[in-house]
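**Q** any chance you can model this:
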Amino acid sequence: MHYDPVKNVFASVIRKIPFFRIVFYKMLDMMFLRSWYVRRELKQIRKILGDKKIKILDAGTGYGQYAYFMAKHLSPCEINAVDIKEDWIRDCEEFFKQRKIKNVSFSIADLTKISYSNEFDLIVCVDVMEHIPDDVKVFRNFYDALNENGYLLINTPSIFGGSDVHDEDGESFIGEHARVGYSKEELETKLHPLGFKTTKSKYTYGFWGDKAWRLGIKYPMLLLNTGKIFFILLPVYYLITLPFTLLMMYLDFRKENKIGSGINFIAKK
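**A** Modelled structure (predicted):
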């Protein structure tokens, strides 16, 4: 089971009808528990940084979901959103231009090759590091790119089943990952020697979050991979399951998970 083909289907739809992109962003924010955690931490970091204008690197912007959120809720700010996928960057550029969002710029970039120096107050990297084999190189680039006392927010699968590595059929749900995920200790082992200090670390998708992920995301994705006809059946599926999914997500969001299949990690330069 691979995730990218389904993501590309959604990308093609929101490319053709820009209004759907806004609806799509709202769906992502509601249905993906990681977005609940990331948006909460972004607001907290914004408060810590005060009222000054901040410069942000959205490292692996994808659909532009978090760039859109930050442009509206972390102002005053200037955002440089980068991704290695050219078509996604071009789609975002066009959409943000149509929406007249002027504090976000987009560019194609390989995070292993970026060479910023003391430029950003905040780097946001959501569900990216699990795709990159040479992660230490990227972490070093992040450190160089941050201003003194700048923050790095990483959201990634954890080692506790983050890529669904223990799936029933033995195949990873996210087949394109370079690693299963990270533990708090591994992130610290790789980040602290570079000069980072841990500010906050929280495992996400614990007992309830994992159940919500399977009910709200995994099982529908499995169906969609078998045929596009299941796009028609999705509304019925979610009409039945959505209340239970959201309740389980809320329970996860409010509790401290000793372990979980995701990790939200914040470090400071």
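
**Q** CA atoms for contacts and neighbours, from now on please.
**A** Noted.

**Q** separation between Ile266 and Leu153?
**A** Ile266 is 5 Å from Leu153, where distance means Cα to Cα, to the nearest Å.

**Q** equivalent analysis for Asn264, please.
**A** Applying Cα to Cα to Asn264 and Leu153 gives a distance of 7 Å.

**Q** here is a second sequence; please produce its structure as well for comparison:
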Amino acid sequence: MTNAITEPSRTTPVLMDTDVLVVGSGPSGLTAAIASARTGAKTVLLERYGCFGGVLTQVGVESFAWYRHEGTEDCEGIGREYERRAKALGFTRPEPQSISEVIDTEGFKFVADRMIVEAGVTPLLHSQVVDVIMEGNALKGVIIEGKSGRKAILAKRIVDCTGDADVAYKAGAPYTKRDKSELMGVTVMFTCAGIDVARFNDFVRNELKPTYADWGKNWDVITDGKEDDMFSPYMEEIFTRAHEEGIIPGDAQAIAGTWSSFTAEGEAMQLNMVYAFGFDCTDVLDITRGGN
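**A** Okay, here's the model as predicted:
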């Protein structure tokens, strides 16, 4: 088997030229692009998938403000604006462990699109960065590929919000990476329908009574003690018991985690309860294996 091939040289057309190019449209990239455009800079937001929002719209992570409680000091800015805008449109529900709101993943697609248009950001979906354009040590642009083929985007400034530092890596920035056996575990987010919400909540509040002190099966948690008795939507002991009783077969050591909210129809959202080790999320073979 041949380990490598040599590609012929090619001429790549320039798709666009901009002041600021933000790569990746999760909450950080979306915020960076909106903030940039609001200052008057010509800004492009590049996303490899078909919608903006990153883990909020693609994965189902509903909230980034679960820490908000009475007496805490909250940050302001565009992050809070997302929550307010979504709530005004009916796209939120109360977050179970705090005084914040969770944001509906489908509704947030609309919120993101509206805020991008209002700010004057140029959106570009279905496009993935495959290479960078360098002049010496200076980053001048990126090469993208998609249904339109291979194109170049030139930019005075590039903001890497890919989550894996893809642009920085391709530009030759130094980095460190642990062995796969030492990498942080990955989770599979999912939802579950047909829940008797009233019965579930009664069971949780009156029998399970989960708190922040219960965390620890797959995470190292350090607190100063003041959070230990506070309610937290976390399940661990019940899964361990089910495994011991044979209800959950096989190895259930990685099953523990949290839920977020319930819809009016009885759907449990943002179930983050499967934690798996030995996956490298920069390896397409591992990503494929993890999804199966």
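
**Q** what would you report as the TM-score here?
**A** TM-score for the superposed chains, counting by TM-score structural alignment, normalised by the length of the first structure: 0.27, backed by 126 aligned residues with a Cα RMSD of 6.1 Å.

**Q** which element follows the helix or strand that contains Arg199 of the second structure toward the C-terminus?
**A** Arg199 of the second structure is part of helix 197-203, with elements assigned from DSSP states H and E. Counting by DSSP H and E, the next helix or strand C-terminal to helix 197-203 of the second structure is strand 234-235.

**Q** what's the first helix or strand after that next one?
**A** Note on strand 234-235 of the second structure: by DSSP H and E, the next helix or strand toward the C-terminus is helix 237-244.

**Q** quick one: the helices in the first structure, in order.
**A** 4-16, 18-31, 33-49, 65-73, 86-98, 135-145, 184-191, 207-213, 219-226, 230-254 (DSSP state H).

**Q** select, out of the ones you listed, the one closest to Ser201 of the first structure.
**A** Nearest to Ser201 of the first structure among the helices of the first structure is helix 184-191 (6.8 Å), distances taken as Cα to Cα.

**Q** other SSEs contacting that closest one?
**A** Packing partners of helix 184-191 of the first structure (3 or more Cα pairs under 8 Å, 6 or more residues apart in numbering; DSSP states H and E): helix 135-145, strand 197-204.

**Q** of these, which is nearest Leu33 of the first structure?
**A** Nearest to Leu33 of the first structure among these is strand 197-204; the distance by Cα to Cα comes to 8.2 Å.

**Q** adding distance to Ser107 of the first structure and mean neighbour count, write the helices of the first structure out as TSV.
**A** TSV is the format used below for those (distance: least, Cα to Cα, whole Å; neighbours: other Cα atoms under 10 Å):
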stretch	distance to Ser107 of the first structure	mean neighbour count
helix 4-16	18	14
helix 18-31	19	16
helix 33-49	22	17
helix 65-73	13	19
helix 86-98	7	18
helix 135-145	16	20
helix 184-191	26	15
helix 207-213	31	21
helix 219-226	29	15
helix 230-254	32	15
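
**Q** what's the closest of those to Ile79 of the first structure?
**A** Of all those, it is helix 65-73 that lies closest to Ile79 of the first structure, at 7.1 Å by Cα to Cα.

**Q** my guess is Val142 of the second structure contacts Ile133. True?
**A** Yes - Val142 of the second structure is in contact with Ile133 according to Cα atoms under 8 Å; the separation is 5.3 Å.

**Q** neighbour count for these two, which is higher?
**A** Neighbour count, other Cα atoms under 10 Å: between Val142 of the second structure and Ile133, Val142 has more, with 24 against 17.

**Q** can you list the helices of the first structure in a markdown table and add distance to Ser201 of the first structure?
**A** Output for these, formatted as a markdown table (distance: least, Cα to Cα, whole Å):
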| stretch | distance to Ser201 of the first structure |
| --- | --- |
| helix 4-16 | 28 |
| helix 18-31 | 21 |
| helix 33-49 | 11 |
| helix 65-73 | 20 |
| helix 86-98 | 30 |
| helix 135-145 | 17 |
| helix 184-191 | 7 |
| helix 207-213 | 17 |
| helix 219-226 | 29 |
| helix 230-254 | 14 |
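
**Q** of all these, which lies closest to Asp58 of the first structure?
**A** Smallest distance to Asp58 of the first structure across these (Cα to Cα): 6.6 Å, for helix 65-73.

**Q** now for the closest one, which elements pack on it?
**A** Packed against helix 65-73 of the first structure by the contact rule (3+ Cα pairs under 8 Å, 6+ apart) you find strand 77-83.

**Q** which strands or helices does the strand it packs on pack on?
**A** With contacts taken as 3+ Cα pairs under 8 Å, 6+ apart, strand 77-83 of the first structure sits against strand 54-59, helix 65-73, strand 104-108.

**Q** now the angle between strand 104-108 and the first one, please.
**A** If I follow you right, that is strand 54-59 of the first structure. 30 degrees (axes from the mean of the first three to the mean of the last three Cα atoms, to 10 degrees).

**Q** quick one, strand 54-59 of the first structure and helix 33-49 angle?
**A** Taking the same axes, to 10 degrees, one finds strand 54-59 of the first structure and helix 33-49 inclined to each other by 150 degrees.
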